[in-house]
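Participant: pasting a predicted model and its sequence here:
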Amino acid sequence: MSILKTTNLTKRFGKFTALDGVNIEVNEGEVYGFIGPNGAGKSTTIRVLLGILKATEGTAEIFGKDAWSDAVEIHKRLAYVPGDVNLWPNLTGGEVIDLFVKLRGGNNKNRREELIKKFDLDPTKKCRTYSKGNRQKVALVAAFSSDADLYILDEPTSGLDPLMEQVFQECVIEAKQAGKSVLLSSHILSEVERLCDQVGIIRQGKIIETGSLAEMRHLTRTNLLVETKQPIISIHELKGVHDVVQKDKAISFQVDTEELDTVMKHVTQFGVVKLESAPPTLEDLFMRHYEDNDSDVRRGS
């Protein structure tokens, strides 16, 4: 069942088109990874979903309601964590958490205490004394303490150390297991890879690729390091082979995943002594989508 859906979502600021026909769908019990560089349109999309900005064209629906006109109803079932949290300086962290939880009608003290302990947060300190990481912790504890059906998380772990990132990931997995839905905008590709069922890559306001990680693997390359008894001939000429580098007696190269079978048949003729294979990562996928764009930028076009 679809919890969040945008159809041909477009947002213009004067002559500048920030979002150009964005289509996203997040289903019940699903974690959707929303990735792209700064300025690609992630935060603009999220502001439209939160009812802060009105779309120029297209629709954005959450729980089957319009994100702009039904924002108040939607927010009763939604928890949001921005990438840079601003808090009331004279309230303590604990008071802010209580305020947010009460706004959503929740009152689970045990959950609140458990999360404060997990995130290693001192809730008695005034918010003005908190570091960026501690401000993020306050927002995350408040979000996961409330019984929301949808979590919209926009770069939620910025400022957190690796240990706290792990705690965050556990919270997302728990929410998913409880049938909740999550829209996760992130720069941390390992985080997306670990947590997300579906991934959408946005560039210059357009979704350029979307699907499950398994479906998107065909766009990635496997990294191979091969040592053979005889030198491998004609490896450069094979379809799908890239970045061939001689390393002592071995050669390293990348292979388009769909050409792996053909390449391996060719390589084994030369007597394989050693073979190392590194699986394709989301980072490889991400970089391949951007490498053409980056070369255009370097050429000054």
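Facilitator: Now that the structure is in, tell me what you want to look at. What you see is a predicted model; the values in this text were computed from it and never measured.
Participant: drop to CA atoms for contacts and neighbour counts, all remaining ones
Facilitator: Noted.
Participant: the stretch 101-250 of the chain: helices as residue ranges?
Facilitator: Ranges of helices within the stretch 101-250 of the chain are 109-118, 132-145, 162-177, 189-195, 213-216, based on DSSP state H, counting those that start in this stretch.
Participant: let's have these in TSV, adding distance to residue 102 and mean neighbour count.
Facilitator: As requested, the helices of the stretch 101-250 of the chain are exported to TSV (distance: least, Cα to Cα, whole Å; neighbours: other Cα atoms under 10 Å):
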stretch	distance to residue 102	mean neighbour count
helix 109-118	11	16
helix 132-145	10	23
helix 162-177	19	16
helix 189-195	28	16
helix 213-216	37	14
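Participant: need the ones you listed in JSON lines (columns: distance to residue 229).
Facilitator: Shown next, in JSON lines, are the helices of the stretch 101-250 of the chain (distance: least, Cα to Cα, whole Å):
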{"stretch": "helix 109-118", "distance to residue 229": "54"}
{"stretch": "helix 132-145", "distance to residue 229": "53"}
{"stretch": "helix 162-177", "distance to residue 229": "43"}
{"stretch": "helix 189-195", "distance to residue 229": "36"}
{"stretch": "helix 213-216", "distance to residue 229": "35"}
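Participant: pasting the second one now:
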Amino acid sequence: MSLLTISNLTKKFGNFTALDGLNMEVEKGEIYGFIGPNGAGKSTTIRVLLGMLKATSGRAQIFGKDVWKNAVDIHRKISYVPGDVKLWPNLTGGEVIDMFVRLHGGRADHRRSELMERFDFDPSKKCRTYSKGNRQKVALIAAFCVHAELYILDEPTSGLDPLMESVFQDCVQELKQEGKSILLSSHILSEVEKLCDRVGIIRQGSMIESGTLEELRHLRGTNLSVETREPATFLEQMEGVHDIKKNGHTLSLQVDQEAMEQVMKQLSSLGIISLESRPPTLEDLFMRHYHHKEKLQSGGGS
């Protein structure tokens, strides 16, 4: 069942179109990764979902309710973490966390202390003394203290060190085990790859690809690194072969699934000395989409 649904969503600022017919669904109990470069429309989408911006056209619903008309009701069951956290400078971190939890209708309990310990956070200091990473911890601890049905996380690990990123990932996995739903907007592709059940790639306000990681990898193929006795001079002409890099008789290339058998036959005829393969990463998928689109816009082939 879809907890969050976006249909043909458009948002214009004057003559600029920030969102252009965007479609997206987040199912109950899943972690959905929302990726794209700065300016792609991720934060605009999230502001529409939070009822902070009114869409120009299209539909956005959470829990079956319109996000603009029913923002107050929706907010009772969601928890949000922004990527750039602003805090009251004269309050302590602990005071801010308690206030956020009370505003959501809850109260601080043992979960607060547990999260502070896990995130190695000192709640007694004034917020004006906090680094960006510590300000982010305030928002994360407050968000995870709240008993919500949907967590909307917009670049949530911005400013965190790798150890704290790992703690964050553990917390998200625990929420999923509790049946919660998470919309995770991130530019850290390894984080999305590790956590998310499905991924949507946004470009210039439109969803250019979405699906499970396995579905996206099926479209992408496999990365090969191969050393042959004889030089390979034919690969550039083969269909389904991309991003060829040569270093003597050693090649790195990306091969679509349907072309793999023919490519391997040709490489075998040259005498394979060593061969290494790996599945594509989310970054491979991401860059492939963008490079392909840029070639088309510049008049080049695919």
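Facilitator: Received the coordinates, thanks. Small disclaimer: the values here were computed from a predicted structure and weren't measured.
Participant: if we can go back for a sec, among the helices of the stretch 101-250 of structure 1, which is nearest residue 52 of structure 1?
Facilitator: Evaluated over the helices of the stretch 101-250 of structure 1, closeness to residue 52 of structure 1 peaks at helix 132-145, with 18.6 Å, by Cα to Cα.
Participant: which other helices and strands contact that closest one?
Facilitator: strand 78-81, helix 93-103, helix 109-118 (3 or more Cα pairs under 8 Å, 6 or more residues apart in numbering; DSSP states H and E).
Participant: do that again at 10 Å, thanks
Facilitator: Here helix 132-145 of structure 1 touches strand 78-81, helix 93-103, helix 109-118, strand 150-154, helix 162-177, going by 3 or more Cα pairs under 10 Å, 6 or more residues apart in numbering; DSSP states H and E.
Participant: mean shift between that helix and structure 2?
Facilitator: Relative to the matching residues in structure 2, helix 132-145 of structure 1 has an average distance of 0.4 Å after the fit, by mean Cα distance after the TM-score superposition for structure 1.
Participant: quick check: angle from that helix to helix 162-177?
Facilitator: With axes from the mean of the first three to the mean of the last three Cα atoms, to 10 degrees defining the directions, helix 132-145 of structure 1 sits at 20 degrees from helix 162-177.
Participant: and residue 36 of structure 2, what does it touch?
Facilitator: Going by Cα atoms under 10 Å, 6 or more residues apart in numbering, residue 36 of structure 2 touches 42, 185-187, 189, 200-205, 207-208, 286, 290.
Participant: for ChimeraX, what selects the buried ones among these?
Facilitator: To isolate the buried ones among these in ChimeraX, judged by 16 or more other Cα atoms under 10 Å, type:
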select :42,185,186,187,189,200,201,202,203,204,205,207,208,286
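Participant: ok, the contacts of residue 36 of structure 2 vs residue 80 of structure 2, which is closest?
Facilitator: Minimum distance to residue 80 of structure 2 across these is 11.3 Å, recorded for residue 185 (Cα to Cα).
Participant: how about that closest one, what's its partner in structure 1?
Facilitator: By TM-score structural alignment, residue 185 of structure 2 lines up with residue 185 in structure 1.
Participant: its match against residue 198, yeah?
Facilitator: No: when contacts are counted by Cα atoms under 10 Å, residue 185 of structure 1 is not listed as touching residue 198 (11.9 Å).
Participant: what touches both of these two?
Facilitator: Common contacts of residue 185 of structure 1 and residue 198 (Cα under 10 Å, 6+ apart): 32-34, 192.
Participant: filter the residues you listed to the buried ones?
Facilitator: Listed as buried from those are 32-34, 192; burial here means 16+ other Cα under 10 Å.
Participant: these in strands, which ones?
Facilitator: Among these, DSSP state E puts 32-34 in strands.
Participant: now distance to residue 93 of structure 1 too, for these, in JSON lines please.
Facilitator: Shown next, in JSON lines, are these (distance: Cα to Cα, whole Å):
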{"residue": "32", "distance to residue 93 of structure 1": "29"}
{"residue": "33", "distance to residue 93 of structure 1": "28"}
{"residue": "34", "distance to residue 93 of structure 1": "29"}
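Participant: in stretch 293-302 of structure 2, what counts as buried?
Facilitator: Buried-residue list, stretch 293-302 of structure 2, by 16+ other Cα under 10 Å: residue 293.
Participant: actually stretch 148-164 of structure 2, not the one I typed
Facilitator: Residues 148-160, 164 are the ones in stretch 148-164 of structure 2 that count as buried (16+ other Cα under 10 Å).
Participant: pull the most distant pair out of those.
Facilitator: Distance extremes for the buried residues of stretch 148-164 of structure 2: the farthest pair is 149 and 159 at 25.9 Å, using Cα to Cα.
Participant: so who does the closest residue to residue 20 of structure 1 other than its chain neighbours touch?
Facilitator: Distances taken as Cα to Cα, 6 or more residues apart in numbering put residue 10 closest to residue 20 of structure 1, at 4.8 Å, once the chain neighbours are dropped. For residue 10 of structure 1, the contact set (Cα under 10 Å, 6+ apart) comprises 17-23, 45, 48, 54-60, 205-206.
Participant: distance-wise, check residue 10 of structure 1 relative to residue 60 of structure 1.
Facilitator: Separation of residue 10 of structure 1 from residue 60 of structure 1 (Cα to Cα, to the nearest Å): 10 Å.
Participant: common neighbours of these two, please.
Facilitator: Contacts common to residue 10 of structure 1 and residue 60, judged by Cα under 10 Å, 6+ apart, are 22-23, 45, 48, 54.
Participant: mind reading off the mean deviation between the host helix or strand of residue 46 of structure 1 and structure 2?
Facilitator: Assigned by DSSP states H and E, residue 46 of structure 1 falls within helix 42-49. Helix 42-49 of structure 1, aligned to structure 2 and superposed, deviates on average by 0.5 Å (mean Cα distance after the TM-score superposition for structure 1).
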